[in-house]
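A.B. asks: Using only what follows, build the 3D model:
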Amino acid sequence: MGILAWIVIGIAAGWLAEQIMGRNHGLLTNLVVGVLGAIIGGFLSANLLGVPVGGFNLTTFIVATIGAVILLFVLGLFKRRTV
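C.D. replies: Okay, here's the model as predicted:
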């Protein structure tokens, strides 16, 4: 998958995860969260479920969004502990 596809899916997945988790971030943060979420989601999908995900399709977007939600949830746990 090309870098442009990673950026598009990352921004969209990060934005959707932000909406699901009730957060408010900027475009760059959504991109970072979405791309990291895609990596996390892809890793979990391949290793825990045995379902490799790739390409520019709806499944990739869903997996990236789930990974981004997991990332925001975990980061939220750390943020609550330090405050």
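
A.B. asks: Please make it C-alpha for all contacts and neighbour counts, starting now.
C.D. replies: OK.

A.B. asks: Tell me how many other residues crowd residue 5.
C.D. replies: A total of 13 residues lie near residue 5 under the criterion other Cα atoms under 10 Å.

A.B. asks: cool, and residue 31?
C.D. replies: 22.

A.B. asks: which element is it on?
C.D. replies: helix 27-44 (DSSP states H and E).

A.B. asks: mind listing what's buried in that helix?
C.D. replies: Neighbour-count burial for helix 27-44 flags 29-44 (criterion: 16 or more other Cα atoms under 10 Å).

A.B. asks: Please name every helix or strand in contact with the following helix or strand past that helix.
C.D. replies: Counting by DSSP H and E, the next helix or strand C-terminal to helix 27-44 is helix 58-82. Helices and strands touching helix 58-82, by 3 or more Cα pairs under 8 Å, 6 or more residues apart in numbering; DSSP states H and E, are helix 3-21, helix 27-44.

A.B. asks: Alongside the first, I'd like the structure of this one:
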Amino acid sequence: MLWTILGWIVFGLIAGFIARAIVPGKDDIGVLRTILLGIAGSIVGGLVFGLLTVGLRGFQPAGWIGSVIGAVIVLVIYNQVTGRKRRSRS
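C.D. replies: A predicted model of the protein is given here:
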């Protein structure tokens, strides 16, 4: 059980950091929110993949690519809802 939780934390951290690197601009969300972003991205990626392929079959986390895509979607929505990301002045 402990290893499963630690695995989700590491997986979420890596997927969250990759998503933050892909989405342009600066994100000051911290490590905990980055982990939660990656975990939520895995869930969203699993839902999107399930809908596009075999249909929705309940909770199913995605693999690395699906998790990063899901994390990007979650990060963009989070930035829109909270207004955290402002366009930089050029």
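
A.B. asks: so what number do they get for TM-score?
C.D. replies: Remark: TM-score between the superposed chains equals 0.75 [TM-score structural alignment, normalised by the length of the first structure]; 77 aligned residues with a Cα RMSD of 2.6 Å.

A.B. asks: what's the farthest-apart pair in the buried residues of helix 27-44 of the first structure?
C.D. replies: Using Cα to Cα, the buried residues of helix 27-44 of the first structure reach their maximum pairwise distance at 29 and 44, which is 21.9 Å.

A.B. asks: Now do the same for residue 68 of the first structure: its match in the second structure.
C.D. replies: By TM-score structural alignment, residue 68 of the first structure lines up with residue 71 in the second structure.

A.B. asks: who touches that match in this structure?
C.D. replies: Counting by Cα atoms under 8 Å, 6 or more residues apart in numbering, residue 71 of the second structure makes contact with 15-16, 19, 37-42, 44-45.

A.B. asks: can you tell me how far residue 82 of the second structure sits from residue 7 of the second structure?
C.D. replies: Counting by Cα to Cα, to the nearest Å, the gap from residue 82 of the second structure to residue 7 of the second structure is 29 Å.

A.B. asks: middle-most residue in the second structure, spatially?
C.D. replies: Central residue check for the second structure by Cα atoms, centre = their mean: the C-alpha nearest the mean position is that of residue 71, 2.0 Å away.

A.B. asks: so who does the residue nearest to it when sequence neighbours are not counted touch?
C.D. replies: Ranked by Cα to Cα, 6 or more residues apart in numbering and with sequence neighbours excluded, the top spatial neighbour of residue 71 of the second structure is residue 41, at 3.6 Å. Contacts for residue 41 of the second structure (Cα under 8 Å, 6+ apart) come out as 15-16, 66-74.

A.B. asks: burial measure for the equivalent of residue 3 of the first structure over in the second structure, as a count.
C.D. replies: Aligning on TM-score structural alignment places residue 3 of the first structure opposite residue 5 in the second structure. When neighbours are counted by other Cα under 10 Å, residue 5 of the second structure registers 10.

A.B. asks: Then residue 59 of the first structure?
C.D. replies: Neighbour tally, residue 59 of the first structure, other Cα under 10 Å: 12.
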